[in-house]
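Asks: just a sequence and a predicted model for now, questions to come.
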Amino acid sequence: MKTYDAIVIGAGPGGYPCAIRLAQLKQKTLCIEKESPGGVCLNWGCIPSKALIGAAHLYHKAKDADSMGIRVGSVEVDPEKLQDWKEGIVKRLTGGVRGLLKGNGADLMMGSARITGPRQVEVTQADGTVETIEATKGIVIATGSNTIELPSFKFDGKQIIGAKEAVSLREIPKRLLVIGGGIIGLELGMVYQSFGSELTVVEALPDLLTGIDPECTKIVERRLLKRGATIHKNAKASGYERLADGSISVKIDQDGKQITANVDVVLVAIGMRPNSRELGLEQVGVKVDQRGFVPADKFCRTNVPSIYAVGDVSGVPMLAHKATKEGEIAAEVIAGHKAEKDWVAIPSAVFTDPEIATVGLSEAEAKEKGIEILVGKFPFSALGKAMAMNETEGFVKIIADKTTKQVLGVHMVGPEVSAMISEAALALEMAAFLEDVSLTVHPHPTLGEAFMEAAAHAMGSAIHILNR
């Protein structure tokens, strides 16, 4: 039987950083992956979707360039070449993961893992070979999550698809219906809308992007409608039938009425489910909750002390950067170092058009906690850099404790806010006050000035907009 200090199951954004950090800390480490290094994020999630989003944004900017005095002629998208370019990025990054594991001294084994004891893992490789491996210090579950399938919309890989297929379409759908008005559905839906698809969104709840600051989501919804989308809220797609011309007629129940939408492709984007099945967790006593998550404490330990869980499989928020941080924490704990989940807040970015980025408390959450707040807000329409980019929709909003002026949350919608939110996350981690942000000199002209001005606005001292 092979023996390692630690075994990491999964080579996604939680697993491979965990394995790398373990190896850096001189732990003999094995990382097991059943599909492809990089997990969902690198192979068909974060990275490929952002490649398509970047291309869609460039395409849309080129079509609108005439308003800036730039004539580019006919702008067309070649979906075959686009997919080849995207797949090249994925190949480079997944190859990079292999190289990083090897370069740091961690072993990578391809196969399906099953935990057979508190310190034992059984691996079934592609050729059917089964091997049992021992971990003397710990096993880390980093198996991530997968798309949820609707019983009435079983994936066929062509016309009824999930996110995995949606990032690999080699033909732009003429008419696309997205079931689910959440992050995945709107990010990918807006990509194909930019490329010319007629977009229909069906959302079961009263609002799109539920859980995100409603002022931010309204900006995105307005952009969707401006570009011709049809949005059905408080609605459910109940089924479909295939028509003689090869298209699909989707039945939608909304407010007690049934309507139909004839489309060419249906993207089911109703969320992700943790990959905790078939790991043998119940047999070794690891607790799994009703939703399939594997609860872990601040040290990433499950209820079985030698078994750890990180990333999507361990609970929300299901974000790649949260998984990476947890993977590093688990590695340090296993290696005997002092580490724990002690962050103030996890930032989040939504790559719709325009982007949304948030960190910390919302206005509603602060009020629920009984905190009196100050709110500062600065619109991109008043910012020179945003005007120069011809992207003026959106704003930066900062929320602070009214008494202490400590920053509690920041919510942004607009150009490149996914890059800007890191400064706000640092402000929360450093327990910054409104004065700290407003007195920090930001270079001009930049988008980041909006954060400084929003903080000043909360205190009634903004320069470039009127104060309340």
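Replies: In hand now; what should we look at?

Asks: okay, CA-based contacts and neighbour counts for the rest of this
Replies: Fine.

Asks: measure stretch 148-162 end to end?
Replies: 8 Å (CA to CA, to the nearest Å).

Asks: who touches that stretch?
Replies: 147, 165, 238-240, 264-273 (CA atoms under 8 Å, 6 or more residues apart in numbering).

Asks: do the same with stretch 106-122
Replies: Stretch 106-122 has contacts (CA under 8 Å, 6+ apart) with 9, 19-20, 23, 28-35, 98, 101-102, 123-126, 130-139, 278-281, 283-284, 304, 306-307.

Asks: and A56, what does it touch?
Replies: Going by CA under 8 Å, 6+ apart, A56 touches V191, Y192, S194, F195.

Asks: just the closest of these to Q406, please.
Replies: V191 (37.8 Å; CA to CA).

Asks: quick one: secondary structure of that closest one?
Replies: The three-state label given to V191 by DSSP: H, G, I helix; E, B strand; the rest coil is helix.

Asks: that one against P48, yeah?
Replies: No: V191 is beyond contact range of P48, at 11.8 Å (criterion: CA atoms under 8 Å).

Asks: surely T210 is in a strand?
Replies: No: secondary structure of T210 (three-state DSSP): coil, not part of a strand.

Asks: tell me how many other residues crowd it.
Replies: By other CA atoms under 10 Å, 14 other residues sit near T210.

Asks: you'd agree T116 is in a helix?
Replies: No: per three-state DSSP, T116 lies outside any helix segment and is strand.

Asks: hold the first one in mind and look at this next one:
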Amino acid sequence: MPKIVVIGAGPGGYETAIRAAQLGAEVVLIEKGRAGGTCLNIGCIPTKTLWKTAELFEQVKESTSFGIKLENPSVDMAAVKARKDYVADRMNTGVNFLVDSYPNIEYIEGYASFKDENTIIVDKGEEKVEVAGDYFIIATGSAPLVPSFEGSRLENVITSTELLDLDYLPEKLVVVGTGVIGMEFASIYNSFGTDVTVIGSDILGACESEITKRIQSIFKQKGMKIEKGYRASKIEKSANGLTVFAENKKGKVVEAEGDLVLLAIGRIPFTEGLNLEGIGIETNRGGVVVDKDLKTSKDNIFAIGDCISGNVQLAHVASNQGLNLVERLMGNTPHIVEDVVPAATFTLPEIAQVGKTEDQLKEEGIEYDKSKFLFSGNGKAVSMGETDGFVKILASKDHKKILGVHIFGPHANDIVHLGAVAMANDLPVSALNKTIFAHPTLSETFMEASHGLEGASIHTAKVAKK
């Protein structure tokens, strides 16, 4: 059996190592920090822990409409941070337990650097060890991108890593960046009661445009200030903290003041110290260049996840790239469909999508049918008091393929997987409509939208013909 060396124990790395071990390989897993990587320790999981607190706080503030009387609820950020740390620690312990349960996985803590294409040197602090292998998989993830404009490194100008470690609630927060990371934190802190200003070129630009328009309206109703179409150019200290200056394409400048400024303009591949260029591995702006099979310029060295140049930066993409990769390395046929990738955005309300947007289909000249069902027509959503949003399904004209699913509303990030399963298995609309959905559930919104494609949605009012 081959010896597979995995560098990085984030979701991509540790899941890849475990699957390789299940298939009988001898595995070495190397990690410089805590098992679980960015996602588990300073990314996805801690952020969603804060998101749950924000969701609960919003429900508490609206509790009188449910017949519950509470006076002056408030957020204790020290306690919020403590819970966030507990969740991350518990998950970290779980990953360590999983890895330790496989006798054919050797776990090494330290910094990895390639000596040559067949050997890695791991710096453990007090000693250095050499690790040889048949195959190497680079899974080192990404790091926050810090821009080079003036003031970007001032005190209280922070990235998501530092924001997740706050034990107090800032009075004013300026978020530079309107992608998923920026908008999730903006939504969370807005719900906590912080005065939030968001600056960026476009709001959640990868999402369905109908959703982004609606959510901007909801954010503004909640008091969030949105400076759309602007690019931050500098940050200065001011009497009240920090001032961010931003400019649009016409040269107009806006200013935003905050106690803290969150830089959330993206993430870059992290390959520092690996000595990739030294052994002849091609890189592009720090990211590893790979072919369609995730192979680098060396036949026995591969890369997965965020560290790949131009790769989709999602934890589940990294994990499934790794799972398919080790299947190939062990002589099996990969079975995961890698081009059907659901995306989850944990704003309040939630946003989820899989497949093409309407704008993309129009740009590509693809004809399609669509159906939309509102959460306001769903009994479970009404009982929950969460009626904002909808489920939209885009299908081919013959209804034999689902082209895209876009959801905005309660539990959107769970419901979207109905669409992902259909797309990954090439299920036609008729196959979806054979399924009985339990009542009352939020998933019935997906059922109604699917039935709507065939003119059979029971809870959609008939539109009179003109």
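Replies: Thanks, I have the structure now. It should be emphasised that the depicted structure is a prediction, and the values quoted were computed from it without experimental measurement.

Asks: before we move on, back to that, can you turn the buried part of the contacts of stretch 106-122 of the first structure into a PyMOL selection?
Replies: To isolate the buried ones among the contacts of stretch 106-122 of the first structure in PyMOL, judged by 16 or more other CA atoms under 10 Å, type:
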select buried, resi 9+19+20+23+28+29+30+31+32+33+34+98+101+123+124+125+132+133+134+135+136+137+138+139+279+280+281+284+306+307
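
Asks: the helices in the stretch 51-200 of the second structure, which residues?
Replies: 77-100, 160-163, 180-192 (DSSP state H, counting those that start in this stretch).

Asks: now those helices in CSV, please, with extra columns for distance to K401 of the second structure.
Replies: CSV is the format used below for the helices of the stretch 51-200 of the second structure (distance: least, CA to CA, whole Å):
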stretch, distance to K401 of the second structure
helix 77-100, 38
helix 160-163, 38
helix 180-192, 28
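
Asks: which strand runs longest in the first structure?
Replies: strand 130-141 (DSSP state E).

Asks: what helices or strands is it leaning on?
Replies: Packing partners of strand 130-141 of the first structure (3 or more CA pairs under 8 Å, 6 or more residues apart in numbering; DSSP states H and E): strand 2-9, strand 120-124, strand 307-309, helix 320-334.

Asks: list the contacts of K252 of the second structure.
Replies: So K252 of the second structure contacts nothing (CA under 8 Å, 6+ apart).

Asks: how close does the counterpart of it in the first structure get to N234 of the first structure?
Replies: Superposed on the first structure with TM-score structural alignment, K252 of the second structure falls opposite K257. Applying CA to CA, the value for K257 of the first structure to N234 of the first structure is 11 Å.

Asks: now do K174 of the first structure
Replies: With the distance defined as CA to CA, K174 of the first structure ends up 25 Å from N234 of the first structure.

Asks: do A432 of the first structure as well
Replies: For A432 of the first structure, the distance to N234 of the first structure - CA to CA - is 40 Å.

Asks: burial count for the counterpart of Y102 of the second structure in the first structure?
Replies: Aligned counterpart of Y102 of the second structure in the first structure: N104 (TM-score structural alignment). Neighbour count of N104 of the first structure, defined by other CA under 10 Å: 16.

Asks: for H464 of the first structure, same thing?
Replies: 14.

Asks: kindly report the same for S152 of the first structure.
Replies: 10.

Asks: what of A455 of the first structure?
Replies: Counted with other CA under 10 Å, A455 of the first structure comes out at 32.

Asks: what residue of the second structure takes the place of C300 of the first structure?
Replies: Per TM-score structural alignment, C300 of the first structure is aligned with L294.
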